[in-house]
Every structure is written in structure tokens, then in C-alpha cells.
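In: This is a predicted model, with the sequence first.
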Amino acid sequence: MTQAKPAPSGALQTVHVALGARAYDIVIGRGALAEAGSRIAQLAPGGKAAIVTDARVGALYGQRLADDLSRAGLRPTLVSVPPGEGSKSFPRLIEVCDAILAARIERGDLVVALGGGVIGDLAGFAAAITRRGLRFVQIPTTLLAQVDSSVGGKTGINSAHGKNLVGAFHQPSLVIADTALLDSLSEREFRAGYAEVVKYGLIDDPAFFAWCETNAEAIFGPGPARDHAVAVSCRAKAAVVARDEREDGDRALLNLGHTFAHALERATGYDGSRLVHGEAVAIGMALAFRFSAMQGLCPQEDAARVGVHLASLGLPTRLQDVPGGIGTAETLVEAMAQDKKVKRGELTFILARGIGRSFIARGVAAADVRDFLVGELAGA
């Protein structure tokens, strides 16, 4: 549950992910990147490190990190791919794996993911399969990656059949979440990441959701509220991952809104100019609460409260908010049939009995979802 007060400004916080032999720390706070060289060098003294990044992030922080690693006694190599969801693909995966091998990265060396969720997923998957498994470090540079995708060991790429359908569980050895790096994000990128912050309150922490409602403006600024939001989110995810590393049980709750979201991303062709992941999650969470209310599971007031809060921050909450449209209810339901949570062909959703009362709903009737989406598309 939510820590009562934010930590003092400037203080680094550490969240431990308790996974036995695969346990690791998440270091959170402004200026954490300054300690990256010394912390990473402790994992592989005198070794090599392949820094996987994208062209935009690499221009901002790539050489700085490489220099820090060099000073700490490591031998770094920079590997860059184009920014955007399109890099989560088989061609880019092959390119990154080949670059890691060309740098002669050995089993005792490291892969460092420097970037947002795309880079973390791509670099992590490359680390999982190159030389049958290399250790890797996450240095997430977006809010979404800091509070969600960098923690928990999910790595992968997209397929023509859907998002994240090819991948592996491969835990990092360390996560460094420097919240000062978020200063360089566009407002749109920050808003998109905020959707994943709010998610933790909606799952099982109504006090955190209420805190977000009160402190959203401060979270968007460079102060202790931002660090607090990241730390609470990481603690929540770490606790779930420690209980259910491979999503055999309640880790699926972390997918609140994602069944709808992944279908929307597929419907837009993963075109980030139209819809980025966090925006899709915002719509997905609003849909999950409205669908829950329609099913008589959740008070209408709670569903409305979720939509109002997300919309107040400029996040989309309706299917009509997606530029260019998203097709029909039938095409969205068809896309959901490829979701990783489908069991024996039956749809699984994360639904809610109220704010902070989410649950795993298995065997949801596709016809009910289709009828709901028809109404949503009609503006009901």
C-alpha cells in the first residue's frame, strides 16, 4: 500500500525485487544515472557492456553513459536502433543480437538497455537469447518504462498477429530509474506514462489513486511527488512479481486495461503518431471500468471518476479519441483473440468491482464485449 509521505527531495530510494537467486534492486531518484557506472561495474568488474539505445536517447545520454562505464573499468559498445514501436521487430532483434556478438560480449558481460519500453523489451529479449542468456541492466528513460516495463523481466517483440507475442521472461540484474531523465520527455510522453502510474491505484490501492487525483500536477513537475509516484509504482509491481514471476496467477492484474489497449494498438498499426502505448492503456482502463459497470460489477460513479481523472490530464478515454478511427467492434474482438491471456479460446479481462478492487475475469463472452464496443463506438 501507499507510503505515507514522499521521500525528501534528492534522496535516492531503493526497491528490492525479491526473487531469490534472480533478485535485484531498483534505484530511484534524481541523479541516479550519475552512479550508473560504479553500480554496473560491480556486476561485471573489468567486463564489457553493450549499451542498446535508440537514436534519440543515444544522442542525449549514450556517450555520457559509455564514458561513465569506461571510467568504472568497463569496455562499452553503443548499439543504436531507430526510435519507435517499429523497432520491436524480428529484423531489429537480429540486428541487435549480431551487434552484441560483434562486440564479443561474453556470458560474464552485460547488456544495458538505455531507453523507453521499446528498448527495454528489445534489448532484454536480445540478452535472453544471445549466447543462451546474458545479464542485462535496465536504465529506463520514460515514465512508462520506469514504473512498468523495466521491472519484472518481461521482454519481447511484436508480431503481425499482435503485441509482445514473441518474447521471454528474463529478469534484469539492476534497474536504475533516474527521474531527472523524465525532464526531457514531451508532455505527451509523460501523460502516457502517467496512465501506468494510475493503474496501480486502480488495481488494489484506492488511497494511491486518491493521492494521484490530488497530486497529479506535482507529479508532472520535477519534485518529490514525481519520485514518490515512481517509487510507489515500483514497490507495487515488485511485490506482485515476487509473488508471481511468470504470470501464473495475480500478476495478470497488472494488465488492467491492456486487453483493450493491445487491440487498439494493433488496429492503428502500432502507429505512434496516432496512439502510443500509455494512451491506449488509458482508453483501455476507462473501457474496463465502463464495461464492468455495464456488467453490474462496478458502481457507475467509480467508472465515471476514472474517466474524469484521466481526461482531466489530457489522456484519451474513448474510442473516438483515436485519430483516424479504429475499425469495427468485430475487428477489435478478433484482435483480442490473440491476447496472451486467452485460455482455450476464451477471453480474459481485468475487470473491477470499484476503484482499487480489480480482479481477473476469465471466460468473458466475446458477444458481450462486442455489444459493449458497438455501444462505445456509437457514443453510448
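Out: Done, it's in.
In: from here on, contacts and neighbour counts on C-alpha atoms
Out: OK.
In: in stretch 177-191, what's buried?
Out: Using 16 or more other CA atoms under 10 Å as the test for burial, stretch 177-191 gives 177, 178, 179, 180, 181, 182, 189, 190, 191.
In: Can you name the residues in contact with that stretch?
Out: Contacts to stretch 177-191, defined as CA atoms under 8 Å, 6 or more residues apart in numbering, come from residues 26-33, 139-144, 146, 220, 222, 226-227, 278-279, 313-315.
In: so of those residues, which ones are in strands?
Out: 26, 27, 28, 139, 140 (DSSP state E).
In: can you count the residues close to the third one?
Out: Which is residue 28. Number of residues near residue 28 (other CA atoms under 10 Å) recorded here: 24.
In: Please, which helix or strand holds the nearest residue to residue 364 once chain neighbours are set aside?
Out: Spatially, and ignoring its direct neighbours in sequence, residue 364 is nearest to residue 347 (5.3 Å; CA to CA, 6 or more residues apart in numbering). With secondary structure defined by DSSP states H and E, residue 347 is part of strand 347-352.
In: Now do the very next helix or strand once past that strand: distance to the chain's middle.
Out: Using DSSP H and E, the helix or strand that follows strand 347-352 in sequence is strand 358-364. Offset of strand 358-364 from its chain centre (CA atoms, centre = their mean, to the nearest Å): 21 Å.
In: From the contact counts, what lies against strand 358-364?
Out: helix 187-204, strand 347-352 (3 or more CA pairs under 8 Å, 6 or more residues apart in numbering; DSSP states H and E).
In: mind listing what's buried in it?
Out: For strand 358-364, by 16+ other CA under 10 Å, it's 358, 359, 360.
In: Not counting the helix or strand following it itself, show me its contacts.
Out: Next helix or strand after strand 358-364 toward the C-terminus (DSSP H and E): helix 366-377. Helix 366-377 has contacts (CA under 8 Å, 6+ apart) with 291, 318, 319, 320, 328, 329, 330, 333, 346, 347.
In: buried stuff in helix 366-377?
Out: Across helix 366-377, burial judged by 16+ other CA under 10 Å covers 366, 369, 370, 372, 373, 376, 377.
In: before we go on, here's another structure to hold up against the first:
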Amino acid sequence: MTPAPRTVAVGGDRPYPIAIGPGLLDEGPRLADPLRGRHALLVSDDRVAPLYLERVRRALQAARPDLVIADHVIPAGEASKTLQHFGATLQALAGLGATRDATVLALGGGVVGDLAGFAAACWMRGVDCVQLPTTLLAMVDSSVGGKTAVDLPQGKNLVGAFHPPRAVIADTGVLRTLPPRELRAGLAEVIKYGGIGDPAFFQWLQAQRDALLAGDDAALAQAIARSCEHKAAIVERDPLEKGERALLNLGHTFGHAIETAQGYGAPDNANLNHGEAVAVGMVLAARLSALLGMADTADTDALRDLLLAYGLPVTIPAGLEADALLAHMRLDKKNLAGRLRLVLWRGIGKAEVVPDVDESAVLAVLRGG
């Protein structure tokens, strides 16, 4: 018997539900319920679309025969999160004749979710978006909270908007087709939630490693729900990242610098993907915290050991220069008045935003790998 889906509510000025469970992409009424008009654009990538796009289209059409549905498929990978593909998505909305009550449905991982969400934010100054994440990383992070963006060569997510979705529908059944590397990348973001504010969850992740890496449905659903509950609570209190929400970026300033320095390569090459870069970034943030006297090195070791146990990288890839990484970090959106503003910690579960971080200490950590 299929268990009932879990639901996490995101509150605030624009509340929305997160549904988590297997088989949700086949539930036409659930997919159609957030749609207010008769135009729907399904945005996906060329890896996910062959697996799930027609399935979602059929379910939607069965529930709403009046819907006019079009699709827009982009190449898979971070290299597609560009202004050019953003413009092409807007052209797809124009071709559909999408009106102000149209809905963009983002079927894919974080790249699709960010790109489709940004297009929805800008079409006719804002139409609805429904997130249908197909990767663990997107389920626990990018699909929740309404941060949408595209990249520039100078840095990740520099052009974007806050645009909360109407709903997030996370079908955990699709994780069975997720490559092991992508599953591990998503687990890096799950581990982050334990690191920023939940030591008990951190311990649970230590105990549940085998089940999570094996793709156990119950363990994954629990990890996703716990992560979404943490993110939902923070987003509700700080929807526009004026303060507390920045804590969700533990490891991300370092990680984004690594991704930018790598050049957003194709997903199959040797470059780190987003989750892997965040894993390295979290270790660097923990090491910097210890260097600044904020935390014990034992906490760094515990984080490093857990990430290694999940098969994640913990050191900067060879060939990336410390000075270049620091230059990319200076473009981070959390910085104020040209000063580095980083998420560091005082140990597992005790993250905080630290302003005016000494660049020489950051360089020392970057040079140490």
C-alpha cells in the first residue's frame, strides 16, 4: 500500500504547500489544482523530459481537458542556466499565448527550477509557477523558497528574482532513476540542514547513511520532509533573505566560487556539480570557523567524516587558484559594502552569519585546500 504523501506548509505572505511522496506525478488532480488559468508551459531538460514529460502532460490533460499545454526543453546542466535560455523560455510562453493566469511548471532539477521560476517571475510581470523537482537536491533546496535566477560568466545566480511557487510537488519515486552521483549531491544539502541548526538530524544522518545511499523510500521521505521543514520555517521568517535566511547558504559562498572558477561545465565532465561544491564549501567554512576560534576542530572532523561517508568530496579540485576563488567570493550577494559576509558556525547545529571576515584568513583556508 502506497503511504499517504507528507505535506509541509510554507507560510508567510504567499503560503504554499509542499507534497512529498511516491507517484505524485501521476496524480492529475493534484498537479492541476494550483493552476488558475488554461495555459500551462511545461519546462524540462533533455534528460528528464524523455522520462516524465508525457506522463505529466497526460495526467494534467486528464484532470483538466480544457488546458492548453506546451513544453520547452533545454539541454541538461548548469551551462543552460543563461540569459539566452531564459529568453527562449519567454519566447515559448509567447508562442503559447500565455495570459496573466498562466502557469509555468518546472519539471527537473535545480537548473530547470531556477530558469523556469525566473521566466515565470518576469512573464507579464509575474505568472504562477509550480515546482516539480526530480532531483533530491531540488526537492530539499532550490524548489522551496522562491529564489530564481540565471548565471553570468562572472558568477552564479547574479540575475534573478524572488518568486515563490504556487506549490511544490516532490515525487520521491523519480529518485529511483537518479544517478548515484546526483543522489549523493542532494544528500550534501540534506547534511547542511543538520549543520546549520539541528544536531539531532546530523546524528540521524550518521545512522541512516546506508538506507539513504540505497535509496530507501521511507528514509528519503523523512530526510526530504525534515529538510523542507527547516527551510520552510526560515523562509517564512525571512522571505527576502534580509537576515536569517542567509544561514541556508552554509558552504555556498565557497561552493559557488568553485563552480564559477570551473566554468559551469557539462554535467558529465570532471567538474564538481552543485551539491559536491557545497560539500567542499561546508568543510572550508568549518575550517575557517576553527581558524577564527569560533569552533572546535572536532566539529570540522565530524562534518568531513560524514561527507566522506556519503561519498562526497571535501577538498578543492586541483588547478583552482586561491586568489581566483577569493575574487569570485567577493561577488557573492551576501556581501555588504565590499566586505566578505560568510555563513560560519560555532559547531554542529550552530551556524551564524559573520560580517567583515578577514580575507587573509579566507586565503589561508583556500590555500590549504
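Out: Sure, I can see it. Please read all numbers here as calculations on a predicted model, not as lab measurements.
In: still on that earlier bit, what sits against the residue nearest to residue 364 of the first structure?
Out: Contacts of residue 347 of the first structure by CA under 8 Å, 6+ apart are 336, 337, 341, 362, 363, 364, 365, 366.
In: Map it onto the second structure.
Out: Using TM-score structural alignment, the equivalent of residue 347 of the first structure in the second structure is residue 340.
In: ok, of the ones in strands among the contacts of stretch 177-191 of the first structure, which one's closest to residue 46 of the first structure?
Out: The shortest approach to residue 46 of the first structure among these belongs to residue 139, at 20.0 Å (CA to CA).
In: The closest one is in contact with residue 117, isn't it?
Out: No. With contact defined as CA atoms under 8 Å, residue 139 of the first structure does not reach residue 117; the gap is 10.1 Å.
In: quick one on the thing from earlier: compared with the second structure, how much does the strand holding residue 347 of the first structure deviate?
Out: Strand 347-352 of the first structure, aligned to the second structure and superposed, deviates on average by 0.7 Å (mean CA distance after the TM-score superposition for the first structure).
In: Next, the angle helix 366-377 makes with that strand.
Out: Orientation of strand 347-352 of the first structure against helix 366-377 (axes from the mean of the first three to the mean of the last three CA atoms, to 10 degrees) gives an angle of 60 degrees.
In: about what we covered before: tell me which of the helices and strands packed on strand 358-364 of the first structure is the most buried.
Out: strand 347-352 (a mean of 24; mean count of other CA atoms under 10 Å).
In: any idea how far that one is from the chain center?
Out: Its chain's average C-alpha position is 19 Å from that of strand 347-352 of the first structure, according to CA atoms, centre = their mean.
In: Repeat that for stretch 87-101 of the first structure.
Out: On CA atoms, centre = their mean, the centre of stretch 87-101 of the first structure falls 21 Å from the chain's centre.
In: ok now do residue 42 of the second structure, which residues does it touch?
Out: With contact set as CA under 8 Å, 6+ apart, residue 42 of the second structure has these partners: 53, 69, 70, 71, 72, 104, 105, 106, 107.
In: Rebuild these as CSV, extending it with neighbour count.
Out: Shown next, in CSV, are the contacts of residue 42 of the second structure (neighbours: other CA atoms under 10 Å):
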residue, neighbour count
53, 20
69, 17
70, 17
71, 19
72, 19
104, 30
105, 30
106, 30
107, 27
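In: In terms of secondary structure, what does the longest helix along the second structure contact?
Out: If you go by DSSP state H, the second structure has its longest helix at helix 217-237. For helix 217-237 of the second structure, the helices and strands in contact under the criterion 3+ CA pairs under 8 Å, 6+ apart are strand 6-10, strand 16-21, helix 180-197, helix 209-213.
In: and of these, who's closest to residue 244 of the second structure?
Out: helix 180-197 (10.9 Å).
In: mean deviation of the closest one from the first structure?
Out: Averaged out, helix 180-197 of the second structure is 0.4 Å away (mean CA distance after the TM-score superposition for the first structure).
In: residues in the first structure aligned with that helix?
Out: Helix 180-197 of the second structure lines up with residues 187-204 of the first structure when matched by TM-score structural alignment.
In: returning to that earlier point: just the ones of the contacts of residue 42 of the second structure in helices?
Out: Among the contacts of residue 42 of the second structure, the members found in helices (DSSP H) are residue 53.
In: Adding distance to residue 236 of the second structure, write the contacts of residue 42 of the second structure out as CSV.
Out: Formatted as CSV, the contacts of residue 42 of the second structure follow (distance: CA to CA, whole Å):
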residue, distance to residue 236 of the second structure
53, 31
69, 32
70, 32
71, 32
72, 31
104, 23
105, 23
106, 22
107, 24
